[in-house]
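A.B. asks: got a structure for you, letters missing:
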């Protein structure tokens, strides 16, 4: 099969389409004929040599796909005594259409994935655009749960026009929360507002801290969902209300920052940081089971939808990485084999 491999750590030019061995589904896995693969910032880090795939994952990038079940691996055996109840999994058969969360390998014509990490795409659903959802839904849902976002609380999404941010805005709105978001430029702000944000701050033209204070009568927000990383740490803490929680899920602006401890302590706030890709399989299966139960119905009824910037051929992976790094993308880019 064809896959986009990283020939050596470096810039987008190191991505090459090459022939690689066809994958074989293992116990509890399905083989998918890939219809589309989502492009994520983690892929850029992997390409540059900063985010290696976990053991057992393919060497090429790709954390989410949509596709058609081509074959089934051997069924999983009984639960090991004392291991606890496994997360429920969907029953699949060849021909079914699914979206799937991967540890890697999505930039390819075929992938294998554990059944527990799939989401069913109904006949009337857009199987191509479904590739834009698994990673974002799992990331957003697991982190809103980690932040204990409660009814009546306010969420600020830093980077509301990105692949994760655009889903976070829609999901929090659908769940009834007041949503603030940041975006760059009038067009992006308008698009994020249309997704359900109550207040959108143009970080290129406005003082974000002042805008948040104005929007919350000086109180601040209960939860900040942040993709910016280290350099934004100090400012994000200052946006929190009393008892507020900052959840760091990305490092777009850098890996290191300064934490103003007196400011955090005065708010009785907390900082939470998570990753998704390197979690144990059982944890990811539990997250996806939660997504299937609580979030996927919102996708199926249209309240949360994929935001797709463009669909591109697999061979255009270098151009996709360049566009994402340059900040040109609103939502997700998809690669089509």
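C.D. replies: Nice, I can see it. Values in this document were obtained by computation on a predicted structure and should not be read as measured data.

A.B. asks: contacts and neighbour counts: CA atoms only from here.
C.D. replies: Fine.

A.B. asks: and residue 311, how far is that from residue 327?
C.D. replies: The spacing between residue 311 and residue 327, counted by Cα to Cα, to the nearest Å, is 17 Å.

A.B. asks: now do residue 294
C.D. replies: 31 Å.

A.B. asks: element containing residue 4, please.
C.D. replies: Take DSSP states H and E as the rule and residue 4 turns out to sit in strand 2-6.

A.B. asks: what does that strand contact?
C.D. replies: Applying Cα atoms under 8 Å, 6 or more residues apart in numbering, the external contacts of strand 2-6 come out as 14-20, 47, 59-61, 107-109, 314-315, 317.

A.B. asks: and the residue nearest the centre of the chain, what element?
C.D. replies: When Cα atoms, centre = their mean is applied to the chain, the residue found nearest the centroid is residue 136 (2.4 Å). Here residue 136, judged by DSSP H and E, is contained in helix 134-146.

A.B. asks: put this next to the previous one:
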């Protein structure tokens, strides 16, 4: 099979497109003929040599990627034959191997793809979608809510805008540049604003006519977070799930005491509850999409162009979830 391999930590150019041995499923596993593999900012950080949330440092050489969707084409011992030929999506967890034409996964992690979704959309939901569902747990929007979403053209931002609108909230989506703000507007935001323009907060205040924001879902940090948080009224919530404006390596979030709440990691899982919190959130995201309430935006690259996909993602040249297609 063809796959992307990383032999040395470093820049995106270190991702190489190679012929490698086909994987074989072990007991309790299936093999998936991959139709789409998700790309995450964490993948780029791991490529550069960061350990991130992994329990052990990445062993090289490796095939990166932890989110795949496709068709089950082989079964390991003990797996129900009914899985063969089914369209599935799966998050591989801490095990890499997604940037490839074939990948193996534990059968207990599989989800069948709803009929109204293609493989790339399903991949967006299994990682980005579950994160979005984890975020809204901390400030469920509803009628009367005024929600501000920085980076509203991104994978998570797109879903947060849709979710809040479907819940009856007024939604302000922020994005960088006219192309991205047009996408945010088309995605259903009541107001789409270019946060690279100096007077953008005044545009938001004028549109709201004096109404304060009730929630800021913030994955950006920096000056955008500072100005967005200033739009909140008494009792408003600043839900922090990232700080991309400050960089992955040395950045820190923008936080306001008594207003801001960081929600990534164990905090999100504790809120989700149940014996398998991640699966709970995955199921919720897929159910929302199956019902037509979430429609993830996807930015597609051929598998062979994984390096370009990483460069585009890190330079904010993408919209929606970045996906590789073999």
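C.D. replies: Arrived safely, thanks for sending. Computed from a prediction, not measured in an experiment: that's the story for all the values here.

A.B. asks: are any of the contacts of strand 2-6 of the first structure buried, and which?
C.D. replies: Burial by neighbour count, 16 or more other Cα atoms under 10 Å: within these this picks out 15-17, 47, 59-61, 107-109, 314-315, 317.

A.B. asks: keep only those of the residues you listed that are in strands.
C.D. replies: Of these, the ones assigned to strands by DSSP state E are 15-17.

A.B. asks: among those residues, which one lies nearest to residue 53 of the first structure?
C.D. replies: residue 15 (15.7 Å; Cα to Cα).

A.B. asks: identify the residue of the second structure aligned to the closest one.
C.D. replies: The equivalent of residue 15 of the first structure in the second structure is residue 15 (alignment by TM-score structural alignment).

A.B. asks: now its match. Nearest residue, chain neighbours left out?
C.D. replies: Residue nearest to residue 15 of the second structure in three dimensions, not counting chain neighbours: residue 6, with 5.1 Å by Cα to Cα, 6 or more residues apart in numbering.

A.B. asks: what's the longest helix along the second structure packed up against?
C.D. replies: Longest helix of the second structure, by residue count under DSSP state H: helix 277-290. Judged by 3 or more Cα pairs under 8 Å, 6 or more residues apart in numbering; DSSP states H and E, the packing partners of helix 277-290 of the second structure are helix 130-136, helix 266-272.

A.B. asks: do you know which of those lies nearest residue 241 of the second structure?
C.D. replies: Relative to residue 241 of the second structure, the nearest member of these by Cα to Cα is helix 130-136, separated by 7.3 Å.

A.B. asks: after that closest one, next one along is what?
C.D. replies: strand 146-149.

A.B. asks: that following strand corresponds to what range in the first structure?
C.D. replies: With TM-score structural alignment applied, strand 146-149 of the second structure matches the range 154-157 in the first structure.

A.B. asks: so what's the aligned partner of residue 314 of the second structure in the first structure up against?
C.D. replies: Residue 314 of the second structure maps onto residue 325 in the first structure when the alignment is built from TM-score structural alignment. Counting by Cα under 8 Å, 6+ apart, residue 325 of the first structure touches 41, 44.

A.B. asks: and the residue of the first structure sitting at the aligned position of residue 123 of the second structure, how many neighbours?
C.D. replies: For residue 123 of the second structure, the aligned position in the first structure is residue 131, judged by TM-score structural alignment. When neighbours are defined as other Cα atoms under 10 Å, residue 131 of the first structure has 31 of them.

A.B. asks: is residue 67 of the first structure in contact with residue 101, as I believe?
C.D. replies: No: with contact defined as Cα atoms under 8 Å, residue 67 of the first structure does not count as touching residue 101 (11.5 Å).

A.B. asks: and the two? Which one has more around it.
C.D. replies: Between residue 67 of the first structure and residue 101, residue 101 has the larger neighbour count (other Cα under 10 Å), namely 29 against 26.

A.B. asks: for the more buried one, which non-adjacent residue is closest in space?
C.D. replies: residue 64 is the one closest to residue 101 of the first structure (Cα to Cα, 6+ apart), at 4.7 Å.

A.B. asks: helix or strand: which one has the aligned partner of residue 299 of the second structure in the first structure?
C.D. replies: Under the alignment (TM-score structural alignment), residue 299 of the second structure pairs with residue 309 in the first structure. Of the helices and strands defined by DSSP H and E, residue 309 of the first structure is found in strand 308-313.

A.B. asks: just the buried positions in that strand, please.
C.D. replies: Judged by neighbour count (16+ other Cα under 10 Å), strand 308-313 of the first structure contains these buried residues: 308-309, 311-312.

A.B. asks: can you add distance to residue 120 of the first structure and give these back as a markdown table?
C.D. replies: Below are the buried residues of strand 308-313 of the first structure laid out as a markdown table (distance: Cα to Cα, whole Å):
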| residue | distance to residue 120 of the first structure |
| --- | --- |
| 308 | 19 |
| 309 | 23 |
| 311 | 21 |
| 312 | 23 |
